[in-house]
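Visitor: Structure for this input, please:
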Amino acid sequence: MSLSLVIPVSGLAWTTSLPTGLHDRLNTMYRIIGGGCYLVTHAPLTGQFDMWVDDDGLATQAPNAPATLLAQRFGHTQRTYHGKAIITGPETPAGFADLTHEQVAHLRDLMGRS
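Guide: The predicted structure follows:
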């Protein structure tokens, strides 16, 4: 299991653990994102953080201003993100690297700044 941060449209983010096995991990991500998600898009933010969103979210889910703001904080200004976003550490052969509690606090701080 790997510690990750879920960012809903409301911005009231929470942490969750994702399974290490690919099949279980993807199914858990689909369930967390919701809205009929069956395919996720990988949006690398930095070498430390990756964001995952519904591949069809632009057409099927509400805009996610907090996730879009977070991506912008890391220099990704060319798109908006829709639906719940999941922030993970970088992918490793054993799954995703855990986010530390300090990283989670930093991400929350970045979303809270205007």
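Visitor: going forward, measure contacts between C-alpha atoms and count neighbours the same way
Guide: Will do.
Visitor: what about the strands in the chain?
Guide: Remark: strands assigned in the chain by DSSP state E are 2-7, 14-18, 40-44, 50-54, 85-88, 91-92, 95-96.
Visitor: Kindly compare burial across these and name the winner.
Guide: strand 85-88 (a mean of 26; mean count of other C-alpha atoms under 10 Å).
Visitor: now for that one, which elements pack on it?
Guide: Secondary-structure packing of strand 85-88 (3 or more C-alpha pairs under 8 Å, 6 or more residues apart in numbering; DSSP states H and E): strand 2-7, helix 22-33, strand 50-54.
Visitor: One more pass at 10 Å, please.
Guide: When contacts are defined as 3 or more C-alpha pairs under 10 Å, 6 or more residues apart in numbering; DSSP states H and E, strand 85-88 packs onto strand 2-7, strand 14-18, helix 22-33, strand 40-44, strand 50-54, helix 65-73, helix 101-112.
Visitor: Which elements pack onto the first one?
Guide: Helices and strands touching strand 2-7, by 3+ C-alpha pairs under 10 Å, 6+ apart, are strand 14-18, helix 22-33, strand 50-54, helix 65-73, strand 85-88, strand 95-96, helix 101-112.
Visitor: can I get the ones you listed in CSV with distance to P44?
Guide: Shown next, in CSV, are these (distance: least, C-alpha to C-alpha, whole Å):
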stretch, distance to P44
strand 14-18, 17
helix 22-33, 16
strand 50-54, 4
helix 65-73, 9
strand 85-88, 9
strand 95-96, 13
helix 101-112, 14
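Visitor: how about this one, so we can line them up?
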Amino acid sequence: MYQTTPNAILLTADGCIVPINLPETAQDRQTVMRSVIRCSTYDCVALTSNLDMWLDDEGLYRHPVNPLATTLARRFGFDWQDYHGPVLITGGADQEGTTLPLHEDRFATLLTSLQSL
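Guide: Predicted coordinates for the structure are as follows:
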């Protein structure tokens, strides 16, 4: 089952900002994450304890630079590389390591911030 309101944000390499509804179960969530990022293996950049950026583990070789994701990462101090391909922004992980969706208030704030970049 899916959430009724968007709880993640997809940043495409061509600059689109796409609200995403992640499924409630962890296994289904991982399937959707791989699908929207267009990869079989992904990596996580923990921007903060409550904000993760997911990207194709082989994106450097398969996708163009994602200027919006790179700018966002730099705002959080990750300025040593460019990020490639589609990127999914979610909440942090829980104590078991399960990816959490963005809380509704965090989603709205982040969406507004991204639209101004």
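Visitor: that older thread, could I get the helices and strands packed on strand 85-88 of the first structure in JSON lines, plus columns for distance to R79 of the first structure?
Guide: Shown next, in JSON lines, are those (distance: least, C-alpha to C-alpha, whole Å):
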{"stretch": "strand 2-7", "distance to R79 of the first structure": "17"}
{"stretch": "strand 14-18", "distance to R79 of the first structure": "23"}
{"stretch": "helix 22-33", "distance to R79 of the first structure": "19"}
{"stretch": "strand 40-44", "distance to R79 of the first structure": "11"}
{"stretch": "strand 50-54", "distance to R79 of the first structure": "12"}
{"stretch": "helix 65-73", "distance to R79 of the first structure": "8"}
{"stretch": "helix 101-112", "distance to R79 of the first structure": "16"}
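Visitor: Determine which of those approaches P93 of the first structure most closely.
Guide: helix 22-33 (10.1 Å; C-alpha to C-alpha).
Visitor: Which parts of the closest one count as buried, going by neighbours?
Guide: Judged by neighbour count using 16 or more other C-alpha atoms under 10 Å, the buried positions of helix 22-33 of the first structure are R25, L26, N27, M29, Y30, I32, I33.
Visitor: And for it, what's in contact with it?
Guide: Contact with helix 22-33 of the first structure is made by 1-2, 6-8, 16-20, 34, 36-40, 52-54, 57, 61, 83-86, 94-96, as judged by C-alpha atoms under 10 Å, 6 or more residues apart in numbering.
Visitor: Tell me roughly how far it lies from the second structure on average.
Guide: After superposition onto the second structure, helix 22-33 of the first structure sits on average 1.7 Å from its aligned residues (mean C-alpha distance after the TM-score superposition for the first structure).
Visitor: can you tell me which residue is nearest the centre of the first structure?
Guide: Residue closest to the average C-alpha location in the first structure (C-alpha atoms, centre = their mean): I86, at 2.0 Å.
Visitor: and the residue nearest to that one when sequence neighbours are not counted, what does it touch?
Guide: Leaving aside its sequence neighbours, I86 of the first structure sits nearest to V6 (C-alpha to C-alpha, 6 or more residues apart in numbering; 4.5 Å). Listed by C-alpha under 10 Å, 6+ apart, the contact set of V6 of the first structure reads 12-17, 29, 32-33, 51-52, 67, 84-88.
Visitor: run the last query once more with 7 Å
Guide: A13, W14, T15, K84, A85, I86, I87 (C-alpha atoms under 7 Å, 6 or more residues apart in numbering).
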